[in-house]
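Asker: Next input, structure requested:
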Amino acid sequence: MEGDVKLELETESPPEKPQKHDSDAADLKQGTDYAEEKEIQSSNLETAMSVIGDRLSWEQKAKQGREKELAKVTIKKEDLELIKTEMEISLAAVERSLREHMGNVVEALVTLTN
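Answerer: Below is the predicted model:
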């Protein structure tokens, strides 16, 4: 096989076409990606708003419950007037403090002076 000659056959491959960028497809993909991202953000926002709404509702109910409990506390009108006059504090602040401290004048005064 000394005399064998290797023949390489050249096969002609079709000429490569220059790659053409399909701008319409790229624009469509970007638009779709943008829309999907906005949809996800919108969904997350709705979920967050629902959680916030639930929490605010719970806090509001707790606050209303607390106010009902405070309204049940009996306070003496004399204690209310004494603290209001001597401390020169609004009637609402004195009443709130007395109710929060179950009518205990000393504790209410300590809170009001701090």
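Asker: can we go C-alpha only for contacts and neighbour counts from here?
Answerer: Fine.
Asker: List the buried residues of stretch 77-84.
Answerer: Residues Asp79, Leu80, Ile83, Lys84 are the ones in stretch 77-84 that count as buried (16 or more other C-alpha atoms under 10 Å).
Asker: Now the third one: which helix or strand?
Answerer: According to DSSP states H and E, Ile83 maps onto helix 77-87.
Asker: Give me the contact list for that helix.
Answerer: Here helix 77-87 makes contact (C-alpha atoms under 8 Å, 6 or more residues apart in numbering) with Ile89, Ser90, Leu91, Val94, Glu95, Leu98, Val105, Leu109.
Asker: please redo it, this time with the cut-off set to 7 Å
Answerer: Helix 77-87 has contacts (C-alpha atoms under 7 Å, 6 or more residues apart in numbering) with Ser90, Leu91, Val94, Glu95, Val105.
Asker: how many neighbours does Glu67 have?
Answerer: Residue neighbour count, defined by other C-alpha atoms under 10 Å, stands at 14 for Glu67.
Asker: SS state for it?
Answerer: helix (DSSP: H, G, I helix; E, B strand; the rest coil).
Asker: One more sequence to fold, the one below, so I can look at both together:
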Amino acid sequence: MEVVEEDSKDLQQQSKALDKLTDHVEDRQLNSLRVQEAMASIAASAEADWNAMKMREKELAAVKINPADVDIIANELELDKKVAERTLREHKGDAVAAIRFLLR
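Answerer: The predicted structure follows:
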């Protein structure tokens, strides 16, 4: 009887050890799945941001501006012409609004 009892205890210990091992592997698989889902979500978000930025740049490029306004803003406020042009485009070509924005 004593041998059978020892074998039974040994089998129980082995079973518990195996359960712990399989639980650990399952947890790692779930964590890996979560990481993959998070990475996919981040990639989709980054792509959406990129597309939104491209659309915004297209909208700004379509705004008609007066080159003389760019020169005046750049010279009077001592700015780079690219900054003056961008600000003017962001304010839909309104030189007064662009200057007010830059002076804030």
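Asker: before we move on, back to that, what range in structure 2 does the helix holding Ile83 of structure 1 sit on?
Answerer: Aligning helix 77-87 of structure 1 against structure 2 (TM-score structural alignment) gives residues 67-77.
Asker: and the matching stretch, how far out from the chain's middle?
Answerer: Here stretch 67-77 of structure 2 is found 36 Å from its chain centre; the criterion is C-alpha atoms, centre = their mean, to the nearest Å.
Asker: Same check on stretch 40-47 of structure 1?
Answerer: On C-alpha atoms, centre = their mean, the centre of stretch 40-47 of structure 1 falls 11 Å from that of its chain.
Asker: do stretch 54-73 of structure 2 as well
Answerer: That offset, for stretch 54-73 of structure 2, works out to 27 Å (C-alpha atoms, centre = their mean).
Asker: Pick out the residue closest to the middle of structure 2.
Answerer: Against the mean C-alpha coordinate of structure 2, by C-alpha atoms, centre = their mean, the closest residue is Ala46 at 4.6 Å.
Asker: For Ala40 of structure 2, see how far away it is.
Answerer: From Ala46 of structure 2 across to Ala40 of structure 2, the span is 10 Å (C-alpha to C-alpha, to the nearest Å).
Asker: Leu30 of structure 2 too?
Answerer: 15 Å.
Asker: ditto for Leu21 of structure 2
Answerer: 29 Å.
Asker: likewise Glu2 of structure 2?
Answerer: 57 Å.
Asker: More neighbours: which of these two?
Answerer: Between Glu2 of structure 2 and Ala40, Ala40 has the larger neighbour count (other C-alpha under 10 Å), namely 12 against 7.
Asker: now for that one: what does it line up with in structure 1?
Answerer: By TM-score structural alignment, Ala40 of structure 2 lines up with Ser50.
Asker: Secondary structure element for that match, which one?
Answerer: helix 23-72.
Asker: go on, Val83 of structure 2?
Answerer: helix 81-90.
Asker: how about that helix: buried residues?
Answerer: With burial defined by 16+ other C-alpha under 10 Å, the residues of helix 81-90 of structure 2 counted as buried are Lys81, Ala84, Glu85, Arg86, Thr87, Leu88, Arg89, Glu90.
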